[in-house]
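Peer 1: I would like to see how this sequence folds:
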Amino acid sequence: MCLLTGPASRRSGPRTSVRNATTRTVSDMHRVALAVTDGTPLFELAAACEVFGIDRGLADPWYDFLICGDDGARVGGWLHAGIRRGLDALADADTVIVPSCRDAAEPPLPALVAAVRAAHEAGARIASLCTGAFVLGEAGLLDGRPATTHWAHTTLMRERYPAAQVDPDVLYVDDGDVLTSAGKAAGMDLCLHLVRLDHGTAVANALARTLVVPPHRPGGQAQYIPAAVAHGRDHVLADLMTWALARLDRPTTVRDLARQAGMSPRNLTRHFTAVTGTSPLRWLHTERIRRAQELLETSDLSVEQIAARTGMGTATTLRRHFSHQLGVPPAVYRQTFTRARTD
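Peer 2: Presented below is the predicted three-dimensional model:
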């Protein structure tokens, strides 16, 4: 049994945004199906296979991973896939991953659209990588929902699916049972986000270390970093973040961060927002909660001790912020992961 921290799916109640997370406990959410059609690009497909298709002993059980589609489909334009399950098998999955389309300008394959819609109606969580969002849009799954895709295709997506609330400035959007991501590396971010929802922060971070990728980039981070930032002082922010994470147990102000980075507070905030999509203090607050999650999952420290180690001050403060962000108090979060380890 695992605790899923994140928006509730249609199985468990109304959907909410990733910024207003709730929790749900399920025992069978482990079958992940990857939809493959002729012309599916290789990168996003490979990212999903690496994350969900290889059991590295990080959690027991890991995912039951299926590749569904057309036998002999060309992947990346030159690899021929040997697939034993058709697209109709998507309806048997708990989570369906829809990678990029061959060409976003072309209408998605009707058989794929129908299979994704049927899987969603059967209760599956649907996640698209990059232009796979066009398949979800065609299936009607994005109507009235926030969503994203690669920034270069957001204008087309708005034109084709006007009922969708397309955001071109985020890495991924978690709307509960429907999730969408931007291009390439953002697909890996979304896959790791799904692992974090299913198995917790410690497992997701361990997997990220194995894959040598950043352990967490929030969905609200900007897709496209302006050249002045990307080629200027973004490396200073990387050093600054490392410094800040090493002292989460201490009070830290924007002035402290600016002094460490050698910037003015205003300049730091401008750079920070461009790179992360959020303010310095909001980023720091999120990292404190994330550290608390990991300590609750992996240690026997009391809530009071965890509050001190994460810079939250008191157990009361930690409980309030933890419950607000994740939807459950720390004790319930810990109990669920303790049960998951002993089941």
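Peer 1: alpha carbons only for contacts and neighbour counts from here, please
Peer 2: Noted.
Peer 1: where along the stretch 101-250 of the chain do the helices fall?
Peer 2: With DSSP state H, counting those that start in this stretch as the criterion, the stretch 101-250 of the chain has helices at 110-121, 133-138, 154-160, 185-199, 201-211, 227-230, 234-245.
Peer 1: Dump those to CSV, plus mean neighbour count.
Peer 2: Shown next, in CSV, are these (neighbours: other Cα atoms under 10 Å):
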stretch, mean neighbour count
helix 110-121, 19
helix 133-138, 26
helix 154-160, 16
helix 185-199, 24
helix 201-211, 18
helix 227-230, 12
helix 234-245, 15
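Peer 1: Just send those helices back as TSV, with distance to Phe52 too.
Peer 2: Below are these laid out as TSV (distance: least, Cα to Cα, whole Å):
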stretch	distance to Phe52
helix 110-121	18
helix 133-138	20
helix 154-160	27
helix 185-199	8
helix 201-211	10
helix 227-230	31
helix 234-245	28
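Peer 1: so which of those comes closest to Val96?
Peer 2: For the helices of the stretch 101-250 of the chain, proximity to Val96 was assessed by Cα to Cα; helix 110-121 is nearest, at 7.6 Å.
Peer 1: what's the neighbour count on Gly39?
Peer 2: Residues near Gly39, counting by other Cα atoms under 10 Å, number 18.
Peer 1: nearest residue to it other than its sequence neighbours?
Peer 2: Using Cα to Cα, 6 or more residues apart in numbering and skipping the chain neighbours, the partner closest in space to Gly39 is Arg102 (4.9 Å).
Peer 1: For the comparison step, fold the sequence that follows:
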Amino acid sequence: MPAIALYVCPQTVCASLSLANDAFGLANHLAGRPLFTVRRVSADGQPVDLGFARIQVDGDLAAAETADVLIVPATGSAIDACLAANAPLLAWLTQRPAHQQIASLCSAAFLLGAAGLFDGRRATTHWALANPFRQRFPGARLDIDALVCHDGPILSSGGAQAGLDLCLYLIAWHTGDALAEQVANTLVVDGRRTGQLRHAPLIPASPARDRQIEPLLQWMQQHHADAIDLNRLAEQANCSPRTLLRRFKACTGMTPNDYLQRLRIGQAQQALRNPAHTLEQVAEQVGYADRATFAKLFKQLSGETPGAFRKRLHLTLPQPSRRTAQQSTGEKKPAG
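Peer 2: Purely as a prediction, here's the structure:
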């Protein structure tokens, strides 16, 4: 009977903790017998206040030594404060039983990374934390698109809901695919979801501000479908191409061409919501002369083809009924 230990600290995201707890509890319920034992542990064995909830625990970190799996739920984005507050966990992780599986959910990957568990290993975390993770743990092989990574005894998951993917993976690993699929179906989730990068914004917030570059970014928004090269952009910004490259990257974190392609694909994502537009029309509308180039860049940046993107939207977005449409527009149904 696999024993699961869930680590709880004041930085624990309550939803992440309950997600893991419920997944294994549901597996036991559906199996009709206790396949997993689940216990909660804290650094000192004392209950943990999570702001609006006080979590009772079953013991301290010593109680986790006999667990087959230790799961560290998400701990939020205050990385430095979290690492400082969980020094006992970091020390314990360096002395953990060699056979034990250790898993991080979302941002908790920073705790495993700080303990050196990802050195030379494949890992993932939330897509928004990719850059700080790479900076802190250059020895890790970050696969930021992955929902779940499993390398040796160490596991990690991406953004919030990917924690459930990791729990389903562990259920399948320890008991078989059938029960994991049953748990997924009961929770009404797709157990075969693809990567997380398609949820990330194509153009992240600019790391710096530049009074000369910001008007250029607005101009590119309006003219993204035009034939644009570096010389035209430099002329628009009233500077040399070399100066533009330097200042543009400092402002946006990417080259002008990278920014333009992401801008075009972002506009294409919006255009694809209209089923009346063919893929060829969308490609031309955002600035690509042929569908093949457009499709290749779209998949590269979005993680799926334009057709798959459109199909997913059709399957996941509810279509408003006539009654709903009438209510939203104030239209009244004709009498009689």
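Peer 1: Could you get me the TM-score between them?
Peer 2: Here the TM-score for the pair of chains, by TM-score structural alignment, normalised by the length of the second structure, is 0.58; 225 aligned residues with a Cα RMSD of 3.2 Å.
Peer 1: quick one on the thing from earlier: next, work out how far apart the residue nearest to Gly39 of the first structure and Cys130 of the first structure are.
Peer 2: Remark: distance between Arg102 of the first structure and Cys130 of the first structure (Cα to Cα, to the nearest Å) = 11 Å.
Peer 1: cool, and Met157 of the first structure?
Peer 2: Taken as Cα to Cα, the span from Met157 of the first structure to Cys130 of the first structure is 12 Å.
Peer 1: Can you show me the strands along the stretch 1-150 of the second structure?
Peer 2: In the stretch 1-150 of the second structure, the segments counted as strands under DSSP state E, counting those that start in this stretch are 3-7, 37-41, 48-49, 54-55, 69-72, 101-104, 122-123, 141-142, 148-151.
Peer 1: what stretch of the first structure lies opposite the fifth one in the alignment?
Peer 2: Alignment of strand 69-72 of the second structure against the first structure: residues 95-98, by TM-score structural alignment.
Peer 1: mean per-residue distance, the matching stretch to the second structure?
Peer 2: Mean deviation of stretch 95-98 of the first structure relative to the second structure after superposition (mean Cα distance after the TM-score superposition for the first structure): 0.7 Å.
Peer 1: re earlier: Gly57 of the first structure: which of the helices of the stretch 101-250 of the first structure is closest?
Peer 2: Set against Gly57 of the first structure and scored by Cα to Cα, the helices of the stretch 101-250 of the first structure come closest in helix 201-211, at 9.8 Å.
Peer 1: that older thread, give me the residues contacting the match of strand 69-72 of the second structure.
Peer 2: Applying Cα atoms under 8 Å, 6 or more residues apart in numbering, the contact partners of stretch 95-98 of the first structure are 29-36, 48, 90, 116, 119, 124-129, 132-133, 135.
Peer 1: What's Gly191 of the second structure aligned with over in the first structure?
Peer 2: Taking TM-score structural alignment, Gly191 of the second structure has Pro215 as its aligned residue in the first structure.
Peer 1: you'd agree its match is up against Asn205?
Peer 2: Yes - assessed by Cα atoms under 8 Å, Pro215 of the first structure is found in contact with Asn205 at 5.0 Å.
Peer 1: any shared contact partners between the two?
Peer 2: Joint contacts of Pro215 of the first structure and Asn205 (Cα under 8 Å, 6+ apart) do not exist.
Peer 1: follow-up on the earlier one: and the strands of the stretch 1-150 of the second structure as JSON lines, adding mean neighbour count and distance to Ala172 of the second structure?
Peer 2: Formatted as JSON lines, the strands of the stretch 1-150 of the second structure follow (neighbours: other Cα atoms under 10 Å; distance: least, Cα to Cα, whole Å):
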{"stretch": "strand 3-7", "mean neighbour count": "22", "distance to Ala172 of the second structure": "14"}
{"stretch": "strand 37-41", "mean neighbour count": "21", "distance to Ala172 of the second structure": "16"}
{"stretch": "strand 48-49", "mean neighbour count": "18", "distance to Ala172 of the second structure": "30"}
{"stretch": "strand 54-55", "mean neighbour count": "14", "distance to Ala172 of the second structure": "28"}
{"stretch": "strand 69-72", "mean neighbour count": "26", "distance to Ala172 of the second structure": "14"}
{"stretch": "strand 101-104", "mean neighbour count": "25", "distance to Ala172 of the second structure": "14"}
{"stretch": "strand 122-123", "mean neighbour count": "25", "distance to Ala172 of the second structure": "20"}
{"stretch": "strand 141-142", "mean neighbour count": "18", "distance to Ala172 of the second structure": "24"}
{"stretch": "strand 148-151", "mean neighbour count": "21", "distance to Ala172 of the second structure": "13"}
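Peer 1: Tabulate the ones you listed (a markdown table), appending distance to Arg291 of the second structure.
Peer 2: A markdown table is the format used below for the strands of the stretch 1-150 of the second structure (distance: least, Cα to Cα, whole Å):
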| stretch | distance to Arg291 of the second structure |
| --- | --- |
| strand 3-7 | 49 |
| strand 37-41 | 52 |
| strand 48-49 | 55 |
| strand 54-55 | 54 |
| strand 69-72 | 45 |
| strand 101-104 | 41 |
| strand 122-123 | 35 |
| strand 141-142 | 32 |
| strand 148-151 | 32 |
